[in-house]
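K.L.:
I'd like to go over a predicted model; first the sequence, then the structure.
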Amino acid sequence: MKPSQTLSRTCSFSGLSLRSIGVHWTHQAPGKGLEWIGVIGSAGDAYYNPTLKSRFSISRDTSKSQVYLSLTSLRAEDTAMYYCVRHSEGKSV
């Protein structure tokens, strides 16, 4: 991808209602540790890592059981593996 483009990632779930779970996004740059990007809760409210730039956006489509991560204005330092993680609210994961 070229700088200034937008990165979009989709996380799909089967057999789960997004209205009963939260979904976290993390990323890991080469040679670095995991960094938490943010979470979208069961009610659809999104929270983000305040140390990251506000170029990230997390959304969802409950009818498709999909959660989306969008990153605008790509930079070289955004090169990383991106992961989504289910969070069952009120339970350990």
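P.N.:
Done, it's in.
K.L.:
from now on I want contacts and neighbour counts done on CA atoms only, so please keep to that.
P.N.:
Fine.
K.L.:
next up, identify which helix or strand the residue positioned nearest the centre of the chain is on.
P.N.:
Centroid-nearest residue in the chain, with CA atoms, centre = their mean: W25, separated by 3.0 Å. Element membership of W25 [criterion: DSSP states H and E] is strand 22-28.
K.L.:
so for the helix or strand following that strand, what gets flagged as buried?
P.N.:
As assigned by DSSP H and E, the chain's next helix or strand after strand 22-28 is strand 34-40. If you call a residue buried by 16 or more other CA atoms under 10 Å, then strand 34-40 has these buried ones: 36-40.
K.L.:
comparison target below:
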Amino acid sequence: FALLGHRTYLIPLTQCVSFHSLTVRPDATFTINCKVSYSVTSYATGWIRQPAGKTLEWIGVIWSNGILYYKDSLKSKFSITRDTSSNTITLQGKNMQAEDTAVYYCARDTQ
């Protein structure tokens, strides 16, 4: 996935640490917790989704230093947080619509 148009991340399957299939109801909210086996202060972790029959869509990333970036069109809909004590990355969605139904992937940067 591309971040800010200047770096492309290739995520091997082994780097996909969790996935969740969500069927969304209109105006729903949700929270997905992704507990990882690595230190979240050592690697960036991103969230990606794939609606049925469509391509992967990058949602956002939290860098090892805690800095966040979101896809512009989704930044008002999603929020990414982390708990460094439990190495958990959380994706929260709000005002979801049927078109937000997708498989949501939590993935670690390869570097």
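P.N.:
Looks like it arrived, so ask away. On a predicted model such as this, the values are computed, not experimentally measured, just so you know.
K.L.:
tm score of chain vs chain?
P.N.:
Between these two chains, after superposing, the TM-score reads 0.87 (TM-score structural alignment, normalised by the length of the first structure); 88 aligned residues with a CA RMSD of 1.3 Å.
K.L.:
verify the stated contact: the residue nearest to the centre of the first structure with G38.
P.N.:
Yes: W25 of the first structure lies in contact with G38 (CA atoms under 8 Å); the separation is 5.5 Å.
K.L.:
run a quick neighbour tally on Y69 of the second structure.
P.N.:
Using other CA atoms under 10 Å, Y69 of the second structure has 17 other residues around it.
K.L.:
let me see the contact set for it.
P.N.:
60-62 (CA atoms under 8 Å, 6 or more residues apart in numbering).
K.L.:
that one matches what in the first structure?
P.N.:
In the first structure, Y69 of the second structure lines up with Y47, judged by TM-score structural alignment.
K.L.:
which strand or helix spans its match?
P.N.:
Using DSSP H and E, Y47 of the first structure falls in strand 46-48.
K.L.:
counterpart of the helix or strand following that strand in the second structure, which residues?
P.N.:
Toward the C-terminus, strand 46-48 of the first structure is succeeded by strand 56-61 as the next helix or strand (DSSP H and E). Strand 56-61 of the first structure corresponds to residues 78-83 in the second structure, going by TM-score structural alignment.
K.L.:
what does that stretch rub up against?
P.N.:
Residues external to stretch 78-83 of the second structure that are found in contact with it (CA under 8 Å, 6+ apart): 40, 59-62, 68, 88-94.
K.L.:
between those residues, which is nearest P26 of the second structure?
P.N.:
K94 (9.8 Å; CA to CA).
K.L.:
thought that closest one was touching I32?
P.N.:
No: assessed by CA under 8 Å, K94 of the second structure is found out of contact with I32, at 12.0 Å.
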